[in-house]
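> here you go, sequence then predicted model.
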Amino acid sequence: MAAPEERPDSADSHCTQTSDKSGVEPKATNPKISNEAKGSTSSETAEIRSPEMEGNETGRMLKSLQWELNRIQRTVRQTLQSKLQGLVGQSLPTLSENRELANSIQKMLDTHSLRIRCPQCGHASILRVSPRKGMLGGAFVLDHTIDGKRTFHGGSSSVPPIQLTAKPERKAKTTAKTRSQPAAAGEIRSKVG
């Protein structure tokens, strides 16, 4: 009967080796390191943290995959932010053209679950263009919610500074369907069932 195969079980077994073809010594990268510490956004820091998966090969593979996805998302965010800087301070002559510009930017950001960070308050926001008296091209505003109230910041005639951030998670709303409703007049309520 053959002896069972031994597998190394060192503290470094969760590290992934990376190298490039430049002949530089490979470096160990640890997918357990929080991306928050590296300046990432909240949607990039979702980690798989199941105690059952912690020690097995599948868990390590999933953590490595999540780490790689976080890296790709960070690269996309940084690239988009860099390219969009060319639009800062730009404006088109009409309200409809500026709205189309803002909608195009917002659609691009939505496909990657990104928002523009409001320079005034820091909240994740949606770029919009609103009509304003005396401004033929309208005003670029940042639309977001603060303490449950819809808020618009900005109001310049050109594209505001763009710093991208992750789209925040939606908050669950309490609807009328989830609350118990009183019986209508004359309606008999049954306690069966």
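Noted; the coordinates are in hand. Numbering: from 1, shown residues only.
> going forward, measure contacts between C-alpha atoms and count neighbours the same way
Fine.
> now for the longest helix seen in the chain, which elements pack on it?
Counting residues, the longest helix found in the chain (DSSP state H) is helix 57-84. Secondary-structure packing of helix 57-84 (3 or more C-alpha pairs under 8 Å, 6 or more residues apart in numbering; DSSP states H and E): helix 51-54, strand 164-166.
> ok, structure two:
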Amino acid sequence: MGQSPSADLYFGYDLGGPEDDDPTAMPEWMDNGDDWEDVLARRLGWVEAPFPDDYPQGRSHVYRFGTDEYKAAREADDKRVTEYKATSPKYLAYEASRAEKDRLLATVPVELDTYGYLDGDSPYAMRVVTSVQRAYDYGSIRLNPLVEAEEWRDHLARFIELLGFDLGDKQPGWHLNCSYG
């Protein structure tokens, strides 16, 4: 937990935490510790390419070199990595896979985020990305008008369906989550 206050104002759902008496049913993938972005992207058709097993590793012994030797060794390592990234079929497939994941996630502009700290588990917020207004530290911000865009409820409904949340009869709304960040 950080030492500075932060606050997020957003349109969506405050899902609370696992220790709340909230009837919100968290999907099984959350209990398994899976990353929501990976789960969502897979459900949208993403096929993950693994990180290449032959990715060039830096040489840790270069830190024992003198300044000039260190600089030359680092430049050689950087050149080797740059060449690998430009020519390795495995790495190019990995990068294409990551780009496809980002493209798919952008089609559902909703996110899950944690806030605060609750006896070892953080509560969750499900929020429309473009609605988030954030303040950090001990200052103030001018708020944008709290106007719900017409498509936001549809975005949230699609997100809920794709990730398997059971929110019962909860309705989305404006929330302010404050914590130390």
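In hand now; what should we look at? Here the structure is a predicted model, which means the values were calculated and not measured.
> TM between them?
The TM-score (TM-score structural alignment, normalised by the length of the second structure) is 0.23; 72 aligned residues with a C-alpha RMSD of 5.2 Å.
> so can I have a markdown table of the helices and strands packed on helix 57-84 of the first structure showing distance to residue 101 of the first structure?
Formatted as a markdown table, those follow (distance: least, C-alpha to C-alpha, whole Å):
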| stretch | distance to residue 101 of the first structure |
| --- | --- |
| helix 51-54 | 46 |
| strand 164-166 | 17 |
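> ranking these by burial, who's on top?
Among those, the stretch with the highest mean neighbour count (mean count of other C-alpha atoms under 10 Å) is strand 164-166, at a mean of 23.
> so which other helices or strands are in contact with it?
Here strand 164-166 of the first structure touches helix 57-84, strand 114-117, going by 3+ C-alpha pairs under 8 Å, 6+ apart.
> and residue 98 of the first structure, which of those is closest to it?
Nearest to residue 98 of the first structure among these is helix 57-84 (14.9 Å), distances taken as C-alpha to C-alpha.
> buried set for the closest one?
Residues of helix 57-84 of the first structure classed as buried: 59-60, 62-64, 66-67, 70, 73-74, 77, 80-81, 84 (neighbour count, 16 or more other C-alpha atoms under 10 Å).
> same thing with stretch 89-103 of the second structure?
If you call a residue buried by 16+ other C-alpha under 10 Å, then stretch 89-103 of the second structure has these buried ones: 90-95, 97-98, 100-101.
> picking that back up, list the contacts of the very next helix or strand once past the longest helix of the first structure.
Counting by DSSP states H and E, the next helix or strand C-terminal to helix 57-84 of the first structure is helix 95-111. The set of residues external to helix 95-111 of the first structure that reach it, using C-alpha atoms under 8 Å, 6 or more residues apart in numbering, is 91-92, 115, 126-131, 136-138.
> between these, which is nearest residue 146 of the first structure?
Closest approach to residue 146 of the first structure among these (C-alpha to C-alpha): residue 126, at 13.0 Å.
> just give the nearest non-adjacent residue to that closest one, would you?
Among residues not flanking residue 126 of the first structure along the chain, residue 143 sits closest, at 5.0 Å (C-alpha to C-alpha, 6 or more residues apart in numbering).
> list the contacts of that neighbour.
Residue 143 of the first structure makes contact with 125-128, 150-153 under the criterion C-alpha under 8 Å, 6+ apart.
> what do you get if the cut-off is 10 Å, keeping everything else the same?
The contact partners of residue 143 of the first structure, taken as C-alpha atoms under 10 Å, 6 or more residues apart in numbering, are 116, 118, 123-129, 150-154.
> from those, which land in strands?
Counted as lying in strands by DSSP state E, out of the contacts of residue 143 of the first structure, are 116, 124-129, 150-154.
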